[in-house]
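*Asks:* quick check, what structure comes out for this input:
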Amino acid sequence: MSENETALPETTSPGRAPQQRRVVIVDDHAMFRSGVRHDIGPFVTIVAEAEDVPSAVDAITRTLPDVVLLDVHLPGGGGAEVIKQVHATHPDQRFLALSVSDAAEDVIGVIRAGARGYVTKSISAPELVEAVGRVAEGDAVFSPRLAGFVLDAFSGAIDLASIDEDLDRLSPREREVLRLIARGYAYKEVAKELFISIKTVETHVSSVLRKLQLSNRHQLTRWATDRKLV
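*Replies:* Model (predicted):
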C-alpha cells in the first residue's frame, strides 16, 4: 500500500445489503473524499481511497472495484492518466468521473481516455449511488448538460484534436484565468475570484495569448466560446 492511499475495511455494517458495489474514491481533497464516504457509504462498499495518480493506480489494480469514482484533476497527470495506466493491464475496469469541472475539454478528455460516465460534484447522494450502479452494469451515465458535450464530440461539432492540442499547452491555472476572462471578468474580478494578484492575472493572460497564438482578449473570448469552454 502506498503512503498516499487509505485502505478501508471491506466488512459491511448492520443494515447493508449484500452485493453492494465495490468502489474506490480518487480525489486529491481529503475533505471531499470524507464527504462522499459519509454520503454513499451506507449504500456501497468503499474498498480504498487515493489522492494522486500513483496511489490511485495501485489501489485500483490491487482491489479491482466495480467502479472507480475519479476526479479529473489529480497530482501526477490527472484522471485520464489513471485510466490509461489501469486499462493497460485491466481494460475492463469501469470509471465514473466525478468532478467540479464541467468544461468541455475535461469531459471529452476523460471520456476519450475510457471513463463510462461523467457527473459533477453537485450531484445528490442518491443520484450518485444510482450512477455507480448503472456504470457497474455497463451503462454510460452523464449529467444532462455534459451529455451534450459528448454528443457534439461524436457529431463532429467539437474539434477534439484541436481542443486537446491547444489546451494541453495551458497550465490548470491558465485555464481557470482563460475561462473567467472569456466570461467577461475584469482583471480585478479574476484576481479576487482566484485569490491572486492583478499582476499575476496579467502574466497568465499574456502567457495564454502567447501559447494560443492570439492577439487580444476578443480573440481569446471567441476561441473559448467556439470550444464551449464558457
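*Asks:* all contacts plus neighbour counts: C-alpha atoms, from now on.
*Replies:* Noted.
*Asks:* helices or strands up against the longest helix seen in the chain?
*Replies:* If you go by DSSP state H, the chain has its longest helix at helix 198-212. Under the contact criterion of 3 or more C-alpha pairs under 8 Å, 6 or more residues apart in numbering; DSSP states H and E, helix 198-212 touches helix 172-182, helix 187-194.
*Asks:* closest one to residue 68 among these?
*Replies:* helix 172-182 (23.1 Å; C-alpha to C-alpha).
*Asks:* burial count for residue 115?
*Replies:* As a burial measure, residue 115 scores 26 neighbours (other C-alpha atoms under 10 Å).
*Asks:* before we move on, back to that, what's the most buried one of the helices and strands packed on helix 198-212?
*Replies:* helix 172-182 (a mean of 19; mean count of other C-alpha atoms under 10 Å).
*Asks:* quick one more, to check against the first:
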Amino acid sequence: MKSSLTIMIIDDSILFSEGLEQLLMYNSLVKNVISCHNYEQAAKNLENSIVDIILLDLNFETNEYDGFSIAKLIRERYPKIKIIILTQHAKVDYYETLIEDYNLDGYVDKQLSAKNVFDAIQEVFKGNKYVDKNITKMLLLGKWLKLSKRENEVIELISKGITQKETALELYISPKTVESHLKNLCERFNVKNSVELINTYTNYKKSNRENYEKTTAPFQQRKIE
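*Replies:* Have a look, this model is predicted:
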C-alpha cells in the first residue's frame, strides 16, 4: 500500500519519541513523522502541517498541561485528526474520559510491542476504534469491580450451580429480582444468556488480575489558552 500518512508524536520523552519515529518510518502506510516534545511544538506544527494521526502520551513533566487537556483541545480545533493515546498509565477510568467523552480513536499500552502501535494506526486509518488487549482486559475487570453488592451475591451463587429460585431464597429476594439482575448483567457484559455470563465470570475469577485495584479518576485537567 502506498505511503500516505503523516503522523505526529506528542511525548516529552525524547528517547522514546526518536525510537518510535524510526519504527514508524518502516511502516508502509507512513509518509512522514513529526515529533513534538511539548504542547507548544505540537500547536505550531499543527498550524503548518496536515496531520492525519496523532500519537499522544498522557503524562508530561510540566504542570501547565497533560495529555487530557491536549487531547480535548486538539479534538475541538482539529476534529478530523485521528488521536491515539499511547501511554504506560492505562486505566479504565481514563478510557471512559478519552474514548467515550472525548471521542478519541485509540488507546494503546506502551508496554506492548510496536506491532500493537502499527495495528492501532491501521485500524484508525480505516475509520475504526482501536483498544489494545491489555486495556480490554482491564475494562472487563473494571466492570466486575463496579458491580453492586447484590449483583455480586447473585452471580456468585449462580456460578456455583445454584438455581435462580434457590438464589432468591438464599438472598431473601424474589425470583423476579434475581432474573432482573441476571438480565442486566448480561446486557452490561454483552452476552446472550446466563451460561455465557457465568463463563465470563468464571474466567474473570481465574484471571491473574484478580487483585487489580480500582482505578483512580483521571488527572485533573489543566486549561490551555
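*Asks:* before we move on, the earlier item: show me which positions of the helix or strand that the longest helix of the first structure is followed by end up buried.
*Replies:* Remark: after helix 198-212 of the first structure, the chain's next helix or strand is helix 217-226, criterion DSSP states H and E. For helix 217-226 of the first structure, a neighbour-count test (16 or more other C-alpha atoms under 10 Å) marks 217, 220-221, 223-224 as buried.
*Asks:* so which of those residues is the closest to residue 38 of the first structure?
*Replies:* Of all these, residue 224 has the smallest distance to residue 38 of the first structure: 37.0 Å, by C-alpha to C-alpha.
*Asks:* that closest one reaches residue 182, doesn't it?
*Replies:* Yes. Contact criterion C-alpha atoms under 8 Å: residue 224 of the first structure and residue 182 qualify, at 6.5 Å.
*Asks:* need the counterpart of residue 133 of the second structure in the first structure.
*Replies:* Taking TM-score structural alignment, the alignment pairs residue 133 of the second structure with residue 144 from the first structure.
*Asks:* so how many other residues sit close to its match?
*Replies:* 9.
*Asks:* which residues touch it?
*Replies:* Counting by C-alpha atoms under 8 Å, 6 or more residues apart in numbering, residue 144 of the first structure makes contact with nothing.
*Asks:* can you show me the helices along the first structure?
*Replies:* 30-40, 53-63, 79-89, 104-113, 125-136, 144-155, 160-167, 172-182, 187-194, 198-212, 217-226.
*Asks:* redo those helices as JSON lines? Include distance to residue 18 of the first structure.
*Replies:* Formatted as JSON lines, these follow (distance: least, C-alpha to C-alpha, whole Å):
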{"stretch": "helix 30-40", "distance to residue 18 of the first structure": "15"}
{"stretch": "helix 53-63", "distance to residue 18 of the first structure": "18"}
{"stretch": "helix 79-89", "distance to residue 18 of the first structure": "27"}
{"stretch": "helix 104-113", "distance to residue 18 of the first structure": "30"}
{"stretch": "helix 125-136", "distance to residue 18 of the first structure": "14"}
{"stretch": "helix 144-155", "distance to residue 18 of the first structure": "31"}
{"stretch": "helix 160-167", "distance to residue 18 of the first structure": "42"}
{"stretch": "helix 172-182", "distance to residue 18 of the first structure": "41"}
{"stretch": "helix 187-194", "distance to residue 18 of the first structure": "45"}
{"stretch": "helix 198-212", "distance to residue 18 of the first structure": "52"}
{"stretch": "helix 217-226", "distance to residue 18 of the first structure": "47"}
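*Asks:* which stretch among those comes nearest residue 69 of the first structure?
*Replies:* Minimum separation from residue 69 of the first structure across the helices of the first structure (C-alpha to C-alpha) falls at helix 125-136, 8.2 Å.
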